[in-house]
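Enquirer: Here is my input; please provide its structure:
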Amino acid sequence: MLVLAAGDEFVGTELLVGAVRAEVAEAEFARLSSRWPVEPFGPVGGVQEASGTEEQVIEALGGAEVAVTQMAPFTKTVFAAAPRLRMVSVSRGGPVNVDLTAATEAGVAVTFAPGRNAAAAAEFAVGLILAAMRRIPTASAELLGGQWRGDYYAYANAGLELEGSTVGLVGYGAIGSRVARVLLAFGAHVLVADPFADPARIAADGAELVELDELLRRSPVVSLHARLTEQTRHLVDAEKLALLPEGAVLVNSARGGLLDYAPLAGMLRSGRLGALALDVYDVEPPPADWALRDAPNVIATPHLAGCSRQTAERAARIVAAEVGRYARGEKLLNVANPDVLR
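Expert: Okay, here's the model as predicted:
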């Protein structure tokens, strides 16, 4: 079986090769590497968040039966040029770099890697919450810049503890539920808003399920963990933001589209919002004239929440396991286009 391993500088080509070889010892490999994330991804041939070109993928595929990748574009043009291809296994939480309609028409199963970065993203979210509540990045930058802010010890400026605080989590999937368990261990009271979550599971975990409006009214700290769909776009808009308690801390490390960014700078300057921690944005990267660039009490990181070495290794193992199932004739677990199996 010939396998195309199309890696990048995060989930590397040789990492993919090693993982697949551990599952299918007799596999042979073609190789392709892209420069992501050193070079940004973008739309390619009708698919989103892809790295490299259709021509590069077609040339590398040759007669490959299986492809494993994170970012390579698998478009209608690619599928038309690869008649022997039968499976594409994508090492991401969603195969946005694959044209699923074209894959199904071509008889190609497309699998993905749910939960690959859940641990990394949950840990990062908790880090942002702590950093925002205690002003850790701001205080560090000021000290390194030669300013000793003793006034931070004044009661009016003092930070907040997680123990005894109410934290609202919008979304309770693989990441949100992990965040909840960590916060509960800190002694926080956790509210959850998620119409698709299992109420019994939330209660068993020690959290409280409420409607979104109630969560926003009751939570001095709010962290977003919902999936981005047409229904959840701008889920937290200006009207919802107005429900937050005075001086609340807001964290978004999920998807930029969940949050309406327009009111945030004004809310921070007025003190209506106490701190804001972001890892995702409505436009990535934010433009030079971004309104939040000079707003007070902002923490901003460049979409790093899911980035850890363990995430890359886990992603490679997940896609390789699907290749192993395919090679053994077993049922594939995480198929994005299940119609192709019928």
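Enquirer: For the rest of this, base every contact and every neighbour count on C-alpha atoms.
Expert: OK.
Enquirer: What separation is there between residue 8 and residue 142?
Expert: According to CA to CA, to the nearest Å, residue 8 stands 37 Å off from residue 142.
Enquirer: The two: which has the busier surroundings?
Expert: Remark: of residue 8 and residue 142, residue 8 carries more neighbours, 24 against 12, as counted by other CA atoms under 10 Å.
Enquirer: I figured the more buried one hits residue 35, correct?
Expert: Yes: at 5.8 Å, residue 8 and residue 35 qualify as touching, with contact defined as CA atoms under 8 Å.
Enquirer: residue boundaries of the strands in the chain?
Expert: Counting by DSSP state E, the chain has strands at residues 2-7, 28-33, 42-44, 47-50, 66-69, 87-90, 109-111, 166-170, 189-193, 208-209, 221-224, 248-252, 273-278, 298-300.
Enquirer: Quick one: closest of those strands to residue 326.
Expert: Nearest to residue 326, of all these, is strand 87-90, at 8.2 Å by CA to CA.
Enquirer: Okay, buried residues for that closest one please.
Expert: By neighbour count on 16 or more other CA atoms under 10 Å, the buried set for strand 87-90 is 87, 88, 89, 90.
Enquirer: follow-up on the earlier one: could the strands of the chain be laid out in JSON lines, adding distance to residue 77?
Expert: Putting the strands of the chain into JSON lines (distance: least, CA to CA, whole Å) gives the following:
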{"stretch": "strand 2-7", "distance to residue 77": "17"}
{"stretch": "strand 28-33", "distance to residue 77": "18"}
{"stretch": "strand 42-44", "distance to residue 77": "11"}
{"stretch": "strand 47-50", "distance to residue 77": "11"}
{"stretch": "strand 66-69", "distance to residue 77": "15"}
{"stretch": "strand 87-90", "distance to residue 77": "15"}
{"stretch": "strand 109-111", "distance to residue 77": "16"}
{"stretch": "strand 166-170", "distance to residue 77": "39"}
{"stretch": "strand 189-193", "distance to residue 77": "42"}
{"stretch": "strand 208-209", "distance to residue 77": "46"}
{"stretch": "strand 221-224", "distance to residue 77": "37"}
{"stretch": "strand 248-252", "distance to residue 77": "36"}
{"stretch": "strand 273-278", "distance to residue 77": "37"}
{"stretch": "strand 298-300", "distance to residue 77": "38"}
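Enquirer: quick one more, to check against the first:
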Amino acid sequence: MTERSEGIESATPMSHPSGHMTTRLLAAGDHFVLNRLLIDAVRAQAPGADLEFAEITLDWPLVPFGRVAEVDEASGTEDQMIEALGDAEICLTQMAPLTRRVIEACPRLKLIGIGRGGPVNANLEAAAEHGVTVCYAPGRNAGATAEHTLGMILAAARRIPQTHAELTADRWRSDYYRYDEVGIELAGSTVGLVGGGAVGHRVAQMLAALGARVLIHDPYLTETAVGELVSLDDLLSRADVVTLHARVTPETKGMIGAPQLAAMRPGAIIVNCARGALLDYEAVCDAIEGGHLFGAAFDVFPEEPIPAESRLLTTPGIVLTPHLAGASRQTAANAARILAEDVARHLRGEPLVNVAKP
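Expert: Take a look at the predicted model:
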């Protein structure tokens, strides 16, 4: 059911003495990007605007997201959103399914704000056909994902999860001190980044600060402030650690398979906190079990949740987290702030900055 913000009594647009109409907004938050973050951010960015908020709280992440009609990674139902939107002009959300049916049922809707790095849960074609602008929040989780990536590199290189598990099972494994069992230090090592965007750039800065040599492969970059731009083949042959930071496109899907893993240095580590479709995970398991790779660390997977029969759960030397790299309080606040900045531009009649195109 739709809940009204404190002090809101009616869903009907209200006229003010100035002649301005109140702008109605729906905050369709969840248990990560909270409604109060969205509402407070909009009020901070548009302090003089006449605003009326309605609220609905979606179940994510308590209930996994999924496909709803024609959109991906959504939480909630079309009927739920149609009822909640009513005659709202603006919808702010992270996970709500903004499908063609929802958009067509809400003719007053003018702006959709998706508080994530890609608006996969909105039908951009339907929005464009009905004059609805869709904005999103690129870079919202760049800092969190970069820090998580660094933690995953260290966890895999120093076997932190494995040795913790041994201790909690009452096993003191001093044999991990054998030369062929110990990992590397980042200082003096070479780390290769596949992708040098917002996340990759931050990872490069952190690694350089720790004394690592940084290589970057990104066909869209012509220069970099940190590290050395190289070909993918050069990166794979030189890096002690390879970490993926590319988006999934027809060109990058499956870009790291068995041949690329075989081209990596013996004893190297591969890390993926970007997208599962970039990498052949079966080939990684083969490379670790065969002794070619030292280990791996993954936050994203080809199928989520990981199937119970997956080799990822039993292959030694692999560190796993459940798609949490971007999960920080700052990420949620950033998402709300980035959307609120474009809402304020919309209210002032100015061009928006983060507009998603069909």
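Enquirer: Helices along the second structure, start to end?
Expert: Secondary structure of the second structure by DSSP state H: the helices cover 35-45, 78-85, 100-105, 124-129, 142-157, 160-168, 198-209, 232-238, 258-263, 281-289, 329-348.
Enquirer: which part of the first structure lines up with the longest one?
Expert: Which is helix 329-348 of the second structure. Residue correspondence for helix 329-348 of the second structure in the first structure, counting by TM-score structural alignment: residues 309-328.
Enquirer: which other residues reach that stretch?
Expert: In this structure, residues lying in contact with stretch 309-328 of the first structure by CA atoms under 8 Å, 6 or more residues apart in numbering are 10-11, 15-16, 19-20, 23-24, 66, 68, 89-92, 111-113, 116-117, 120, 331-333.
Enquirer: do stretch 276-292 of the second structure as well
Expert: For stretch 276-292 of the second structure, the surrounding residues in contact (CA under 8 Å, 6+ apart) are 244, 246, 248, 252-258, 261-262, 265-268, 293-296, 300-303, 311-312, 315-317.
Enquirer: ditto for stretch 215-231 of the first structure
Expert: Residues lying outside stretch 215-231 of the first structure but in contact with it, judged by CA under 8 Å, 6+ apart, are 125, 129, 165-173, 175-176, 191-194, 232, 240-241, 243-255, 257-258.
Enquirer: buried sites along it?
Expert: Residues of stretch 215-231 of the first structure classed as buried by neighbour count (16+ other CA under 10 Å): 215-227.
Enquirer: same question, stretch 251-259 of the second structure
Expert: Using 16+ other CA under 10 Å as the test for burial, stretch 251-259 of the second structure gives 253, 255, 256, 258.
Enquirer: Same question for stretch 313-331 of the first structure.
Expert: When burial is assessed from 16+ other CA under 10 Å, stretch 313-331 of the first structure yields the following buried residues: 313-326.
Enquirer: Stretch 272-291 of the second structure now?
Expert: The neighbour-count criterion (16+ other CA under 10 Å) identifies 272-281, 283-288 as the buried residues of stretch 272-291 of the second structure.
Enquirer: Tell me the one among these nearest to residue 74 of the second structure.
Expert: Distance to residue 74 of the second structure across those (CA to CA) is lowest for residue 275, with 17.2 Å.
Enquirer: Which position in the first structure pairs with that closest one?
Expert: Correspondence of residue 275 of the second structure to the first structure, assessed by TM-score structural alignment: residue 255.
Enquirer: can you pull the contacts of the counterpart of residue 266 of the second structure in the first structure?
Expert: In the first structure, the residue paired with residue 266 of the second structure is residue 246, using TM-score structural alignment. The neighbourhood of residue 246 of the first structure, defined by CA under 8 Å, 6+ apart, consists of 220, 271, 272, 273, 274.
Enquirer: What's the match for the third one in the second structure?
Expert: By that I understand residue 272 of the first structure. Superposed on the second structure with TM-score structural alignment, residue 272 of the first structure falls opposite residue 292.
Enquirer: That match: how many residues sit nearby?
Expert: By the criterion of other CA under 10 Å, residue 292 of the second structure has 19 neighbours.
Enquirer: what's the answer for the one 3 residues further on, then?
Expert: In terms of burial, residue 295 of the second structure registers 29 neighbours under the definition other CA under 10 Å.
Enquirer: Let me see the contact set for it.
Expert: With contacts taken as CA under 8 Å, 6+ apart, residue 295 of the second structure has the following neighbours: 156, 157, 267, 268, 269, 270, 288, 316, 317, 318.
Enquirer: returning to that earlier point: identify, from the buried residues of stretch 313-331 of the first structure, the entry nearest to residue 180 of the first structure.
Expert: Among those, residue 314 lies closest to residue 180 of the first structure (CA to CA), at 22.3 Å.
Enquirer: What's the separation between the closest one and residue 321 of the first structure?
Expert: Relative to residue 321 of the first structure, residue 314 of the first structure is positioned 11 Å away (CA to CA).
Enquirer: ditto for residue 203 of the first structure
Expert: In this structure, residue 203 of the first structure and residue 321 of the first structure are separated by 33 Å, where distance is defined by CA to CA.
Enquirer: same deal with residue 312 of the first structure?
Expert: Taking CA to CA as the criterion, residue 312 of the first structure is separated from residue 321 of the first structure by 14 Å.
Enquirer: All set, thanks.
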